[in-house]
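K.L.:
no sequence on this one, just coordinates:
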């Protein structure tokens, strides 16, 4: 199953691969013909794996917050959040490599209170200033147990487009499709200070499955 955001790129890639295969009929050197076909097929496989969207059974509950994306937990620390809360928050960051699933899922149930896109730079996603200077979207969801929880999709050095489906006033469901980040990036989550965190640095997170915090 593939994400709808990849349909155009997948279609173009298929056309290119077919074109390369037909073009090799005019190449007389057998090894060169084989190499070009293999390169085209590998490229197609890479594109397909990048836009994969695996179906997952979600344990929907207001008693926990789930990871919004697949990736590696790279930051758990107190930070000042200047855009919406304007106070100190506990931030959990998940870094996505190009081989991870890049679907963003809603981490919790609730109502979208805030959703804003910010143009910006394309620093490497793990750069300390990436969350403030890179292209990003900020979304705040109001949940009946956790109150307002923020997540921020952040573009990386390769990511050139962030897709965000959250709109203010929407009621969203935990684990459902919230957007997509094309070609690598990270997602930051912001919780009230003192929130118990159930992941550790370096842990592999699975979007819609890994519990970030629970009550």
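P.N.:
All right, it came through fine. Computed from a predicted model, the values in this text were never measured in an experiment. Numbers count the residues shown, from 1 in each chain.

K.L.:
Going by C-alpha atoms from here, please, whenever you check contacts or count neighbours.
P.N.:
Fine.

K.L.:
Quote the end-to-end distance of stretch 176-187.
P.N.:
Stretch 176-187 has an end-to-end distance of 16 Å (criterion: CA to CA, to the nearest Å).

K.L.:
before we move on, what about stretch 59-70?
P.N.:
Termini of stretch 59-70 sit 16 Å apart (CA to CA).

K.L.:
Now do the strands in this structure.
P.N.:
Secondary structure of the chain (DSSP state E): strands at 64-66, 71-81, 87-96, 103-105, 110-118, 136-143, 147-155, 161-164, 171-172, 177-182, 185-191, 204-205, 211-214.

K.L.:
want to compare, so here's the second one:
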């Protein structure tokens, strides 16, 4: 299954590769060169298919947990001051996606979209500390039943040039639902309340809509 954002690119690449293979049969006489061209074309197509894959993940919404919004590696867990919307301190969990990760963004929790804004910006490498505030990005805030308001940012990396965000203010969304897509290397920051329990560790690999990132703090803590 492939993401809808990749349909045009996949079809275009497929027809180009097929045309290249047919042309190589007629216009390239050197056998090893012809085979190299044909294999190279199929490799490019396979890489495109791999990048836009969209594995189906069944989620039973859990109001007591925040799930990973994307696949990738946790590169930061820190307390930060969030100045765009919350204007207070938040627990930020940053997940870096390499080009080989699934790049679908999924809602980390069920709730109502209270804020959704796109920001044009730079294309610093996604793990750069300033990428959260200076890169091309979107900021989305959800009002959830148990955690109150939580936020996330889709952040473009050095190679990415397009962020797709489906969140619309006032929309009711469900945990695990498709929330958008980021092309090539990129990052997503979760902005969580300070009083939640973080369930992951630095450098841990997480799976979108499966790995628990944070849970409600127990009353006796």
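P.N.:
Thanks, I have it. Here the structure is a predicted model, which means the values were calculated and not measured.

K.L.:
now what about the TM-score between them?
P.N.:
Overlay of the two chains. TM-score (TM-score structural alignment, normalised by the length of the first structure): 0.99; 215 aligned residues with a CA RMSD of 0.6 Å.

K.L.:
which residues touch residue 89 of the first structure?
P.N.:
78, 79, 80, 81, 190, 191, 192, 193 (CA atoms under 8 Å, 6 or more residues apart in numbering).

K.L.:
Likewise for residue 203 of the first structure?
P.N.:
Residue 203 of the first structure is in contact with 72, 73, counting by CA under 8 Å, 6+ apart.

K.L.:
roughly how far apart are it and residue 210 of the first structure?
P.N.:
From residue 203 of the first structure to residue 210 of the first structure the distance is 10 Å (CA to CA).

K.L.:
hmm, back to that, quick one: which of the strands of the first structure is nearest residue 16 of the first structure?
P.N.:
strand 177-182 (19.8 Å; CA to CA).

K.L.:
check the fit of the closest one onto the second structure and give the mean distance.
P.N.:
Aligned to the second structure and superposed, strand 177-182 of the first structure gives a mean residue distance of 0.3 Å (mean CA distance after the TM-score superposition for the first structure).

K.L.:
Could you find the closest non-adjacent residue to the alignment partner in the first structure of residue 53 of the second structure?
P.N.:
Under the alignment (TM-score structural alignment), residue 53 of the second structure pairs with residue 52 in the first structure. Leaving aside its sequence neighbours, residue 52 of the first structure sits nearest to residue 2 (CA to CA, 6 or more residues apart in numbering; 4.3 Å).

K.L.:
Pull up the gap between that neighbour and residue 47 of the first structure, please.
P.N.:
10 Å.

K.L.:
re earlier: ok, which of the strands of the first structure comes nearest residue 38 of the first structure?
P.N.:
Taking the strands of the first structure one by one with CA to CA, strand 177-182 is closest: 24.4 Å.

K.L.:
which residues touch that closest one?
P.N.:
5, 102-106, 153, 155, 159-166.

K.L.:
top helix in the first structure by residue count?
P.N.:
helix 30-50 (DSSP state H).

K.L.:
Which positions within that helix qualify as buried?
P.N.:
Buried residues in helix 30-50 of the first structure, counted by 16 or more other CA atoms under 10 Å: 33, 36, 37, 40, 41, 44, 47, 48, 50.

K.L.:
want to throw those residues into a markdown table with distance to residue 62 of the first structure?
P.N.:
As requested, the buried residues of helix 30-50 of the first structure are exported to a markdown table (distance: CA to CA, whole Å):
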| residue | distance to residue 62 of the first structure |
| --- | --- |
| 33 | 56 |
| 36 | 52 |
| 37 | 50 |
| 40 | 46 |
| 41 | 44 |
| 44 | 40 |
| 47 | 35 |
| 48 | 34 |
| 50 | 30 |
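
K.L.:
Mind picking the one among those residues that's closest to residue 199 of the first structure?
P.N.:
Closest to residue 199 of the first structure, out of all of those and judged by CA to CA, is residue 50, at 25.0 Å.

K.L.:
Would you agree the closest one is in contact with residue 98?
P.N.:
Yes: between residue 50 of the first structure and residue 98 a contact is recorded at 7.0 Å, counting by CA atoms under 8 Å.

K.L.:
Show me the common contact partners of the two, please.
P.N.:
residue 183.

K.L.:
Quick check: closest non-adjacent residue to residue 125 of the first structure.
P.N.:
Closest to residue 125 of the first structure by CA to CA, 6+ apart is residue 156, at 4.3 Å.

K.L.:
before we move on, back to that, helices and strands around the longest helix of the first structure, which ones?
P.N.:
With contacts defined as 3 or more CA pairs under 8 Å, 6 or more residues apart in numbering; DSSP states H and E, helix 30-50 of the first structure has these neighbours: helix 7-23.

K.L.:
Which residues belonging to the helix it packs on are considered buried?
P.N.:
10, 13, 14, 17, 20, 21.

K.L.:
Any chance of CSV for those residues, columns distance to residue 176 of the first structure?
P.N.:
Formatted as CSV, those follow (distance: CA to CA, whole Å):
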residue, distance to residue 176 of the first structure
10, 23
13, 28
14, 28
17, 33
20, 38
21, 38
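
K.L.:
Looking at those residues, which is nearest residue 64 of the first structure?
P.N.:
Using CA to CA, residue 10 comes nearest to residue 64 of the first structure of the buried residues of helix 7-23 of the first structure, at 35.3 Å.
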